[in-house]
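*Asks:* Below: sequence and its predicted model.
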Amino acid sequence: MHLIRGVGAQKLADAKRQLSLPQIVVICGSTRFMAEMNEADLRETGDGKIVVKPGCDLKSPHALWSDPGEAEALKARLDDLHRAKIRLADEVLVVGDYIGDSTRAEIAYARSLGRPVRFTHPEVDPDA
């Protein structure tokens, strides 16, 4: 089940409470803002939150995605993984002053799940 709604959402919320987990924030945005994401990670962690964010920067060279075909398949897997991070999170923090198609889709997905969405640059909120 890709969307956590209703009973599934309640079970996840109950499990988080039973485990006394701090708030979980997922960082979204273009990987061109990886330095800003790392800074946001530090700040959010300092505020006592669990932070999840993109783990791969496909814009930077690496052997794992040097083959174009493998890179395309990896991108699809990473998109699925990031949607799972959004489902897990209590809120979303969008980093950067640019919103591309992938980030716009992540924002829409988060909002469809009822996740609050914050922006480091509120003027880029596509729904503002």
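*Replies:* Looks like it came in fine.
*Asks:* From now on I want contacts and neighbour counts done on CA atoms only, so please keep to that.
*Replies:* Noted.
*Asks:* for this protein, longest helix please?
*Replies:* Scanning the chain for the longest helix, with DSSP state H as the assignment, gives helix 68-88.
*Asks:* in the protein, which spans are strands?
*Replies:* 24-28, 50-52, 91-94, 117-119 (DSSP state E).
*Asks:* Point out the other helices and strands that the second one packs with.
*Replies:* Contact here means 3 or more C-alpha pairs under 8 Å, 6 or more residues apart in numbering; DSSP states H and E; on that basis strand 50-52 packs against strand 24-28, helix 34-46.
*Asks:* alright, now check it against this:
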Amino acid sequence: MSSPQVTTPEDRLVEAKAQLNLPRIVAICGSTRFMAEMTEAEVRETEAGRIVVKPGCDLKSPNPLWSDPVEAETLKIKLDALHRSKILLADEVLVVGDYIGDSTRSEIAYARSLGRPVRFTHPEVDPDA
């Protein structure tokens, strides 16, 4: 008698997305200095029939929600965790921009540890190339 197959929550997520026949989900990553390029990539990916998730806040732009430096640092930690959840939800990652900082490098490593394909608008910045 074979032992029952143990499925992880991640396995169940993949199965549920397949059963729902969802389009591919793309997580856009990169420095928020490239927000305009991220928006353009979002348009292209959406036109191609993909669901897009991307950073929703640009902490480099003035906003009362993060005008206090202490609150901004707390918010950045929350937003980083939220973005990792977007990567977990996604089927693939698109890295936008011609610069990779520590945060984006960490996101790429996380996506690859999950087995997510990673595409680049500028392939020459792939830290593993």
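*Replies:* Great, that's in hand. Just so we're clear, the structure is a prediction, and the values are computed from it rather than from any experiment.
*Asks:* quick revisit: okay, the helices and strands packed on strand 50-52 of the first structure in a markdown table with distance to P122 of the first structure and mean neighbour count next?
*Replies:* Putting those into a markdown table (distance: least, C-alpha to C-alpha, whole Å; neighbours: other C-alpha atoms under 10 Å) gives the following:
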| stretch | distance to P122 of the first structure | mean neighbour count |
| --- | --- | --- |
| strand 24-28 | 14 | 25 |
| helix 34-46 | 15 | 16 |
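*Asks:* What lines up with A71 of the first structure in the second structure?
*Replies:* Counting by TM-score structural alignment, A71 of the first structure lines up with A72 in the second structure.
*Asks:* which residue packs closest to its match, ignoring adjacent ones?
*Replies:* The shortest distance from A72 of the second structure to any non-neighbouring residue, by C-alpha to C-alpha, 6 or more residues apart in numbering, is to W66 (4.5 Å).
*Asks:* And that neighbour, how close does it get to L22 of the second structure?
*Replies:* 35 Å (C-alpha to C-alpha, to the nearest Å).
*Asks:* now do A16 of the second structure
*Replies:* A16 of the second structure is 9 Å from L22 of the second structure, where distance means C-alpha to C-alpha.
*Asks:* Stretch 38-46 of the second structure vs the first structure, mean deviation?
*Replies:* Once the two are superposed, stretch 38-46 of the second structure sits an average of 0.1 Å from its aligned residues in the first structure (mean C-alpha distance after the TM-score superposition for the first structure).
*Asks:* what residues does that stretch touch?
*Replies:* Contact with stretch 38-46 of the second structure is made by V26, I28, I51, V52, K54, V96, as judged by C-alpha atoms under 8 Å, 6 or more residues apart in numbering.
*Asks:* how about it, aligned to which bit of the first structure?
*Replies:* Mapped onto the first structure using TM-score structural alignment, stretch 38-46 of the second structure covers residues 37-45.
*Asks:* Work out the gap between the matching stretch and the centre of the chain.
*Replies:* Computed by C-alpha atoms, centre = their mean, to the nearest Å, the chain-centroid distance of stretch 37-45 of the first structure equals 13 Å.
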